[in-house]
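Novice: coordinates only, sequence not included:
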């Protein structure tokens, strides 16, 4: 088997309108499709990054919280590649999104920072240069 890349990442939101706004308006992801699934009382929003990678945003009635901290097994965070870190941080901060202090990857020398989505999912911006 030879994997060709990541097709999509799926997230479940506790507050669908708030998360929809965050991922579309603040992060600028493109809306591909949006459907309400009445039988599940659930929204499904298909989003796309510029490189074609998909992000699916779901809502479900009363989803249980998934702890992000302390770090545990499973998905740790979702990282987005940006050409320049400083303008991306400035954009997030202008929208009221707090970012951690910039760090440098000790192996690649690339700069990165972490921030959180409305459900406190750890997100990373990684400067590709």
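Specialist: Alright, I've got the coordinates. None of the values given here were measured: they were computed from a predicted structure.
Novice: hey, let's count contacts and neighbours off CA atoms from now on
Specialist: OK.
Novice: And the helices in this structure, which stretches?
Specialist: Counting by DSSP state H, the chain has these helices, from start to end: 16-21, 85-94.
Novice: Out of these, flag the one nearest residue 78.
Specialist: With C-alpha to C-alpha, the closest approach to residue 78 among the helices of the chain belongs to helix 16-21: 14.9 Å.
Novice: that older thread, do you know which of the helices of the chain lies nearest residue 111?
Specialist: Of all the helices of the chain, helix 85-94 sits nearest to residue 111, with 7.3 Å by C-alpha to C-alpha.
Novice: So which other helices or strands are in contact with that closest one?
Specialist: For helix 85-94, the contact count by 3 or more C-alpha pairs under 8 Å, 6 or more residues apart in numbering; DSSP states H and E identifies strand 122-127 as packing neighbours.
Novice: here comes the other one, which I'd like you to weigh against the first:
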């Protein structure tokens, strides 16, 4: 039987490693677990802890192709994080120059949520916990 307990990690390939490293570690506050420069690939791999069980792997590759379109391209649509205080998170992002969409309400759950973009325009959702 196939059985999983949780998502272990989400892998993101960025276009500007320094900018994305700052965004995810400093602005979003994810803890750096390990940073590795891989000489043979001329790329970085940064492991970031979201919590005790989930991580983000941030990669840089010299010639990675751009995302084909936003946001309705086939494939992963967006990354969503649960937020205890949605308004406080939005205020923090806005104070650091990150534009957030207007708060919406999920018609199925009644929970509030919003979207914003990372430095590579990857759509990120904050969903009321």
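Specialist: Perfect, thanks for sending it. Quick caveat: nothing in here was measured; it's all calculated off a predicted structure.
Novice: Tell me how they score on TM after superposing.
Specialist: A TM-score of 0.96 describes the superposed chains when it is computed by TM-score structural alignment, normalised by the length of structure 1; 128 aligned residues with a C-alpha RMSD of 0.9 Å.
Novice: quick one on the thing from earlier: which of the helices of structure 1 sits most buried?
Specialist: helix 16-21 (a mean of 16; mean count of other C-alpha atoms under 10 Å).
Novice: Tell me roughly how far that one lies from structure 2 on average.
Specialist: Following the fit onto structure 2, the mean deviation recorded for helix 16-21 of structure 1 is 0.2 Å by mean C-alpha distance after the TM-score superposition for structure 1.
Novice: hang on, the earlier thing: okay, the helices of structure 1 in a markdown table with distance to residue 8 of structure 1 next?
Specialist: Listed next are the helices of structure 1 as a markdown table, based on distance: least, C-alpha to C-alpha, whole Å:
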| stretch | distance to residue 8 of structure 1 |
| --- | --- |
| helix 16-21 | 16 |
| helix 85-94 | 22 |
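Novice: between these, which one is nearest to residue 119 of structure 1?
Specialist: Taking C-alpha to C-alpha as the criterion, helix 16-21 is the member of the helices of structure 1 that comes nearest to residue 119 of structure 1, at 8.0 Å.
Novice: just checking, what packs against the closest one?
Specialist: Of the remaining helices and strands, those touching helix 16-21 of structure 1 by 3+ C-alpha pairs under 8 Å, 6+ apart are strand 54-59.
Novice: what's the matching residue for residue 120 of structure 1 over in structure 2?
Specialist: Correspondence of residue 120 of structure 1 to structure 2, assessed by TM-score structural alignment: residue 121.
Novice: which residues of structure 1 fall in strands?
Specialist: Ranges of strands within structure 1 are 8-13, 30-37, 42-48, 54-59, 78-82, 103-104, 111-116, 122-127, based on DSSP state E.
Novice: Quick one: closest of those strands to residue 72 of structure 1.
Specialist: Closest approach to residue 72 of structure 1 among those is made by strand 122-127 (12.6 Å; C-alpha to C-alpha).
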